[in-house]
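Participant: need a 3D model of the sequence below.
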Amino acid sequence: MEAKKRSVIAELSTGELGFLVTEVRNHLLAGVERELEPLQITAAQFVVLNSIMSGKGRTLSEFCRLLGYDSGAMTRLLDRIEAKGIIRRVENPADRRSHIVELTDQGKAVFPQARLGTEVAIRRLLAGFSENDAEALRAMLKRILANAAEG
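Facilitator: From the prediction side, this is the model:
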């Protein structure tokens, strides 16, 4: 008698989903790091720059939420980016106890190159995907995130 084949959902539920997501994340970050190396920017630093440019992050707490860092680690990351002259922290007019992070002129100049490098790395991972494949991938990832938000 033939053994019943285990469902894909059952297999993913045993931890395979986490393993696959982690592996994809690791390869994505490694690819981005390679592309950004000539600019002396790390993947985490690019996330900060991209967040500023897209309007998704401007304060320490917003960056902590986006990157999953605690405030100490995020402060150290911002210190390293600021030392490169790419960002500056200015007093937050809405809350004098905090700062807003903004790109310097140097940061604005390097951002397009960094974004292009990131796109190259991600396109490499999406090689062979059709537009329909990519749309399905995006929809499924958004569905997983929506399920996670429901908790």
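Participant: please count neighbours and contacts with C-alpha atoms only from this point.
Facilitator: Fine.
Participant: buried stuff in the lengthiest strand in the chain?
Facilitator: As assigned by DSSP state E, the longest strand anywhere in the chain is strand 95-103. Going by neighbour count (16 or more other Cα atoms under 10 Å), the buried part of strand 95-103 is 99, 100, 101, 102, 103.
Participant: and the next helix or strand past that strand?
Facilitator: As assigned by DSSP states H and E, the chain's next helix or strand after strand 95-103 is helix 105-125.
Participant: tell me the contacts of residue 47?
Facilitator: The neighbours of residue 47, taking Cα atoms under 8 Å, 6 or more residues apart in numbering as the test, are residue 67.
Participant: to compare against the first, here's the next sequence to fold:
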Amino acid sequence: MTNVRVEPDAARGPVPETAPAAGAEATAEVSGVLPEALTGFIGYLLRRVFARFAARTDGPEDGSREFLVLDALTGGDWVSQLDLAERLGINRTIMVGVIDRLEGRGQVLRTRNPDNRRQYILSLTDEGRSAVETGRRAVAERNARLTAVLSAEQVTRLNTLLARLLPPGTQDLVQSTEHLVEQAHHRLRRLGDEKLAGTGLRVRHYGPLSVLAASGPCPQQRLAQELAITGPAASQLVDELVDGGLVHRGRDPHDRRRHALELTELGHTRLATVAEAVGLLAAEVAELLGPGGEDELRALLVQLLEPAHPGVSEAAAGRHG
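Facilitator: This is a model prediction of the structure:
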């Protein structure tokens, strides 16, 4: 067997992804003015771009994972299915299903590793190589549509900056803009959530908590508008915060027929906790991107978002002017 790829543990990729899935995130976002308090953060802008890309991409998220696996195997056999899953940030259970489907279509061959019977070696078949070529053409066409507002030079620079947000062991496996956005988004979300481990909070809670802190009591519909998300998405976030004792549902003082949301004392305390984690994540992102990289990536992400979110350029500039 030739060109078998074995990667050192130190270069392992991100912790495997967790919910929400791409489809759920895509349908949660709506067009409109984005909250100025959030537009300065690379992680937030990246999430919005990811959702926008996912909403405009044909096919299920599994298709994206399958292509990433096939594309990774073009460089040679992979000595460990688990290792490849970790490199690509794919949950190990999901990875089993991905490989099962690829093997069922005759695109991947899975064999026991003779040196470690607990591992499977993954090999690309001729059918798999054909699928990769077809997939690459489709990805190139999608990328051209998704990044139409950018010049070729800007797309190249965007890809370079996004790759810096990935672990070294992953950077050479992900090439297309849509997949770089996806992988970078998942990694930053995991890094942020890891900073909140044990608190019951997630970085996604920063948006609603900060908006409620600034706006005071407000109806859920207004919160959804402020965050530019759907009503059901806002409802899910609010339910999580109410269950955690961070938000209270009271009566709207301006309309007693409606409920109004406001932070509890615990909510104000936990907002500081989430804000600290978001700040630490922003500092980590700035370090990964290098001098000037944060401003450059922010400008490119904003340019991608401007068609759906007029005024986002001014909002982001206002945060970092």
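Participant: ok so, going back, for the longest strand of the first structure, give me the average deviation versus the second structure.
Facilitator: Compared with the second structure after fitting, strand 95-103 of the first structure deviates on average by 2.6 Å (mean Cα distance after the TM-score superposition for the first structure).
Participant: as a check, name the ranges of all strands in the first structure.
Facilitator: Ranges of strands within the first structure are 87-92, 95-103, based on DSSP E.
Participant: adding distance to residue 43 of the first structure, write these out as a markdown table.
Facilitator: Converted to a markdown table, these look like this (distance: least, Cα to Cα, whole Å):
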| stretch | distance to residue 43 of the first structure |
| --- | --- |
| strand 87-92 | 15 |
| strand 95-103 | 16 |
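Participant: residue 134 of the first structure: which of these is closest?
Facilitator: Minimum separation from residue 134 of the first structure across the strands of the first structure (Cα to Cα) falls at strand 95-103, 31.1 Å.
Participant: tell me how far the closest one is from the chain's mean position?
Facilitator: Centroid separation between strand 95-103 of the first structure and its chain, computed with Cα atoms, centre = their mean, to the nearest Å, is 21 Å.
Participant: and that strand with helix 105-125, angle?
Facilitator: Here strand 95-103 of the first structure runs at an angle of 60 degrees relative to helix 105-125 (axes from the mean of the first three to the mean of the last three Cα atoms, to 10 degrees).
Participant: who touches strand 95-103 of the first structure?
Facilitator: 49, 52, 58, 59, 60, 86, 87, 88, 89, 90, 91, 92.
Participant: what residues are up against the most centrally placed residue in the second structure?
Facilitator: Geometric centre of the second structure, nearest residue: residue 185, 2.6 Å, by Cα atoms, centre = their mean. Taking Cα under 8 Å, 6+ apart, we find residue 185 of the second structure in contact with 43, 46, 47, 50.
Participant: quick one: the aligned partner of it in the first structure from residue 55 of the first structure, how far?
Facilitator: Aligned counterpart of residue 185 of the second structure in the first structure: residue 25 (TM-score structural alignment). Separation of residue 25 of the first structure from residue 55 of the first structure (Cα to Cα, to the nearest Å): 23 Å.
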